[in-house]
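Engineer: heads up, no residue letters with this:
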């Protein structure tokens, strides 16, 4: 057993004066709340810091939206961090009769994470975990991502059972509360079947830790009435053989409609019943503050085949021949599904050639060894071989190839947003049929979709479980559209239940979406028992009211979310939330999803002229919390299936805010780059000299005082500020000459940042980066060409980030012209020492000349021309966001591992948030982005390495160790071949 460990924990930041959470503004916002909520706020603020309580229109809207097609705006949002806080809030809810709703990542699809009352947000907190029994069990708090849980288990070759398609983005709390399953776990390895223990906080703040005998005994005594009611429901169910038989039959297939009343049949002990009834209860019975899973084997050897059948009927009959003993998964995708992703990068070309009826079946087999894997492949192929296919069945065990197949499957739901008509919502339904009637049921489903005009609807899902998802894109802006949706749902629900005895919700949870139909599926007696169950746990209906049990038969047609257009950079967003975890400002201000939600609202208010006071408030608050703290790093696009770069929208908004005065200044700076870099060097020299004179402690105190007095207008100094750069670049003579007399030449463009900023006072290597770069090039035998007029050149990135797109393009074009000449029209490769600059050059240049980032060039051109002696040290590396977008992560890692015996790559650190100059002007963004860095750096780590000078400043400041370009380490560890 290991000790409790923790993922990244949030920090209570000192708020910027422009943040809408400031106390003065809160007092004004409080007046707009109903009196009972004013009272609730004042009480809760006695034990929750005001920075984590939101009552303003900006944050309540931003936090209020989830991935479903409903919209409810909470009156109060609270970021809750631990059991004690949650218990106090629930007790306060009881006293005031104010309802509360729990939210983790908000990726749920059925409206179960929404409220117009108090929303309790866990994201960023609840991140402790503990691995037991050599990985056979793992205890997890609810704020941990599913993918992180599996990362903690990776060294044990285990994983958690649930494997939803959104596992990289959804959290353990939501996985358990919705009984999410997925593509491989079926009904055998979901949360219900693999839960071992649980810690639950109930409506009155009572805590039950099922793993602790004393806690169980205390609970049995304190909640004796609840125990009696549970035993009464248990006995009533088991006294009815027909009801027992129905429950057992319905859970042979996936089913998350209503409560998990199979717990009353599967278990006798009331604590075991509670533990399992909480699974899938969607936060309506209690709060899961910790869950222990029994883990499953994560097989080393896998192979997948993307089998293309001529139509859905053939594909369904193929699935009916497969069993989970033979294959781990069988995912079906109709032609519309494939069409939604066929244009995405890396997709197989043949997807575009398929007929309109073609249907794909993605089959995966897994095993502990290659020999057994081949046996499974052969048997699966044999079972399916007489069913006609478009292409021969071909399995691949190559990871990159089968991961492409699975990316097709995982990206379908969000990708629909990219092809849907603008202004429409993306609605996903989730049903299950008995496998032996799958082909017939699928035909009925398609006919209903066509009948109600949803001819472009997509059908796909977990075919091995008879579990279909179908996606369509209604526009809920007219009564006719809502009526059409209502007609479809009524018809589909009727035949799913009455014709096929299927599940109305297989794995997405009941939510608001299916609450009116729980009684249709289960019948009046079972439904009445569910109502009794809800009343036993939550007699005042304060825990996520309206979800699962709801007397309003039209709730699924109310509070429907419209998707107003805002700008082409963000209009295709579906609010899936996949972008959130990678965003550097996620714990500070807003996430990409929140920014898009807010921009849509702002655009809607501008277009309609409604509520101008609200519009002005949103615009004012967005300036800091949406715009200024957006790093525009673009990593959100790497986790978005639609490749939406919310940073592009921020740049667009900045371009719209440009005034004639700011344009004049920007133009002058662009025309006088040599003066700009000269002034920067002089300024850095003065600051460095002052630092030397005063020391770090005094200098730091003065800097913080000055920033406070200036209302955060003066940039914040830190002890890792660089010294002045030397500006001039002197290439060295090549040391190594090839035997064949080959003349190696390279054009080296040192960025204006690396020319202006030298090492920090505490950096290990005090040489300027351009000197180090020239050193390794000389060792490798390269003659270095330095472009003429270097002090006037810039890639244009500083202007692009501020929205001066035309000036940025002018600077890029100027640089490109010089580099073309220096490289003799691309005869020689060009290398740049700063990854963000190189990324800008690659996007902006028109000529197609060969451009390389410094670490990339080292990997591709220098490793075989140098001798390496790795240092016997542990080092940390940070791959910048621009390098990630250029797909250089593996090359960066390979170069680092060539130079050091142990390389650390912090899992929870993405973009550093320094974002050009924001590390100085908005240092809280850099602090928030790197909150998990210091705990990821081991005590034996001797240094850190990256490939962007400004990023290295922030990395050093928040890790306590020196970060420099990886080129420094390459130079230190390498020597000429002879």
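Structural biologist: Received, thanks. From a predicted model like this one, the values you see are computed outputs, not experimental measurements.
Engineer: from here on, contacts and neighbour counts on C-alpha atoms
Structural biologist: OK.
Engineer: so when I look at residue 468, I'm seeing a strand, right?
Structural biologist: Yes. The assignment for residue 468 is a strand, going by DSSP: H, G, I helix; E, B strand; the rest coil.
Engineer: Presented hereafter is structure B, for comparison with structure A:
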């Protein structure tokens, strides 16, 4: 390799500062609406990040919503010689989803599916999240073959383009081997649909030369005995290094060669607009065992035996990886006590029936019975025990990320050794960790395929660190590719990371063939340059992503993007990952003495104002980061009306009267002007006030005046303290709602029906959990109100003797988080109904379909499935809309930032169009849900009360 000094991000940015051709920009403006074209510094930096340790800042980001747009853009880019890169979810680990030219990002309209032959096949567009595809196939007992660890976030486009696999997929069930059809767009804008005879006929006419060349290259490759045998050997292993040359020896038909070349091509040969999979069985009967062997050699010998057994997954963990998680809560105690050289296998077997599973387990156990074992957890079918065992494996990568020094990044590499040489490969890799001082590095992987992941932390802040990384990678590539004849990339894709080493692994003949294919399918070199194949031997050392300190809350972020699918603002402004990227950049620029005023101005709206701060991102984050906590902290720093907040906290009953008065005025205006005219006028007024005056909608609540319930004689009935949230006390049903009884009245009636004596806290109108203050950054009055409420509940419940029912799940969550009073027994509606009411009521389920919205707080409380199950008791038809995780109303954001609520619920109306009503557990969420669905959304108690009668004593 020729010597070339690695470039920093800043230096590379200067070299790539040439602007896009004016002709391209002008034409793009005609093709794509302005709201889907981004060239401002905030957007381009935010999109310049994927899950890898590289960063390129695109000059233009375009969100595409149709294949027609992709075709037009590719024709334009082809004509103007403008490089383009495609992005689906951006969970790629090797730098294949970034660009310093034009980044084309999938929009909302790439989510269609077609299920065929009772689930035997499924046709998917590239925007479908992998886990969603499996959810659609679950009723048929099927799934797609690939099962990457990122399946809850990554999209089909990336799964195909990277030929992703996973823990159970192996080599037999990846996209390449389960591909049944493809729709694609070539670099020149030509569309091809392999399932459409007319499309193939047109292709044979327009691109006969291309097809002839593919056929010729196939014949020549198959005739080259040495090369053909090398290709077969390489794909006997898990391998995603370079282009999929196996297409040339596995297929004769040029179209088949073409589509299989696209698999694993990482967007360098064309755009995949749909793919048809042959699905695979999803066996529900499964069992797992965890076996610790005294050393690596014994462990790997056991793997060779297990490869012949009916196992679905065999995961290897070295002692370092187990040590990284041994102190985590919930880990089995024995993990701490293992010897220094221990090496473990996590084994899973699946079967179509319980009897067959037990038979398989007997064969597996017998096959490895002769091996010495240090510790063994026998096969178990118990879901909780299984989850605990798999947590050992799944928590290893996050464990390294969580303890890394601030400013460093987490790198996860994946290589393949021939299984018969796995033990030697593991030993040699560990020696390299020690030689290059990667003391924190851990090793684990999919042992059946000889596929090992190793995770280490790396700083790129100075030349010495970059040189250490360079030397380490050169040793790794020599070890894996040359000495062992393995794969440098088993399932994460070549990207920029291994592009300089493709020839080292494959040899000159195969490498030259890859370049022939690239130039044949992308003659102008516009598709994702420097990915998979690169003329630059140091491309893996350039454009290294900085990870500057920003705030302790988010400094452990590894920018993987797992958080993004559940974020309501993603696609409107920023996702959690992008919020962190931007805040890191702002803080780094401040430390450099640069002016960040413009960036902070943009960040105020894009990063802070439009964040729902509900914390769902933390549930998906591998290292548990709640980006909403950072946003709340920033809001607190800008909370300049503390005196007003304190006054409202001290005079809360007066504030509640003011809220009721506002709703009275709005309701009076509705009766005077009529709903359509009020809607129009208030929208204009809200616009003129820049959102300070909320717009009225038909879902706006009517005022709820204070209710007083006459105490009933106890008659030895069980007591329950009913905490009506302040929104329930102020907001009644909308005027158009067919349910005109207030939530308080309905809840009181249901609790009484079930035989409870209902108790209310004293001075209820002055009580508040503090959430309205906390969400705006006024933490002191928020905590004061919370403690005041807890004291009142302690008194009302007789020191915690009685259960406490809160009618709104966000308020329940606010109260139970960090609760220092263990005597309080607090319930949200879901938990109380399932725990205390189900056995006191007879359910008479209705036939009309019901839509269910699981609020963020319900998810945090762990009651999501319980809510769905309760609604299923009430209705024979239950709809849980796909892809809606947070409604974006976020307390009062539905009033002050209604575009967030509208964006989060943009797909709701179509999803629930055949439903009769909607159910949730948060009064404010129900306002937005009703507005954007056209349905009446109510609290769960309305439905339960309607379909139940008091249980008659036998």
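Structural biologist: Happy to help now that I have it. Predicted, not measured: the structure shown is a model, and the values here were computed from it.
Engineer: how far away is residue 37 of structure 1 from residue 43 of structure 1?
Structural biologist: 10 Å (Cα to Cα, to the nearest Å).
Engineer: ok, now which ones touch residue 848 of structure 2?
Structural biologist: Contacts for residue 848 of structure 2 (Cα atoms under 8 Å, 6 or more residues apart in numbering) come out as 875, 876, 877, 915, 916.
Engineer: any idea what residue 149 of structure 1 aligns with in structure 2?
Structural biologist: Superposed on structure 2 with TM-score structural alignment, residue 149 of structure 1 falls opposite residue 133.
Engineer: picking up where we left off before, quick one: which of the contacts of residue 848 of structure 2 sit in helices?
Structural biologist: Using DSSP state H, no member of the contacts of residue 848 of structure 2 falls within helices.
Engineer: Present those as CSV; the columns should include neighbour count and distance to residue 857 of structure 2.
Structural biologist: Shown next, in CSV, are these (neighbours: other Cα atoms under 10 Å; distance: Cα to Cα, whole Å):
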residue, neighbour count, distance to residue 857 of structure 2
875, 20, 23
876, 13, 26
877, 16, 24
915, 20, 24
916, 14, 24
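Engineer: Across to structure 1, which of those hold up?
Structural biologist: Retained in structure 1 by both residues aligned by TM-score structural alignment, their matches' Cα atoms under 8 Å are the following of those: 875, 876, 877, 915, 916.
Engineer: In contact with the first one, which residues are there?
Structural biologist: Contacts of residue 875 of structure 2 were listed using Cα under 8 Å, 6+ apart, and they are 845, 846, 847, 848, 849, 850.
Engineer: and the first one, what pairs with it in structure 1?
Structural biologist: Spelled out, it's residue 845 of structure 2. So residue 845 of structure 2 corresponds to residue 870, using TM-score structural alignment.
Engineer: Give me the nearest residue to that match, chain neighbours excluded.
Structural biologist: Closest residue to residue 870 of structure 1 apart from its sequence neighbours, by Cα to Cα, 6 or more residues apart in numbering: residue 899 at 4.3 Å.
Engineer: Tell me the buried residues within the contacts of residue 875 of structure 2.
Structural biologist: 845, 846, 849, 850 (16 or more other Cα atoms under 10 Å).
Engineer: From those, which land in helices?
Structural biologist: Among those, no member falls in helices (DSSP H).
Engineer: Out of the residues you listed, which comes closest to residue 84 of structure 2?
Structural biologist: Closest approach to residue 84 of structure 2 among those (Cα to Cα): residue 850, at 44.5 Å.
Engineer: Residue for residue, what is the longest helix structure 1 has?
Structural biologist: When structure 1 is parsed with DSSP H, its longest helix is helix 673-694.
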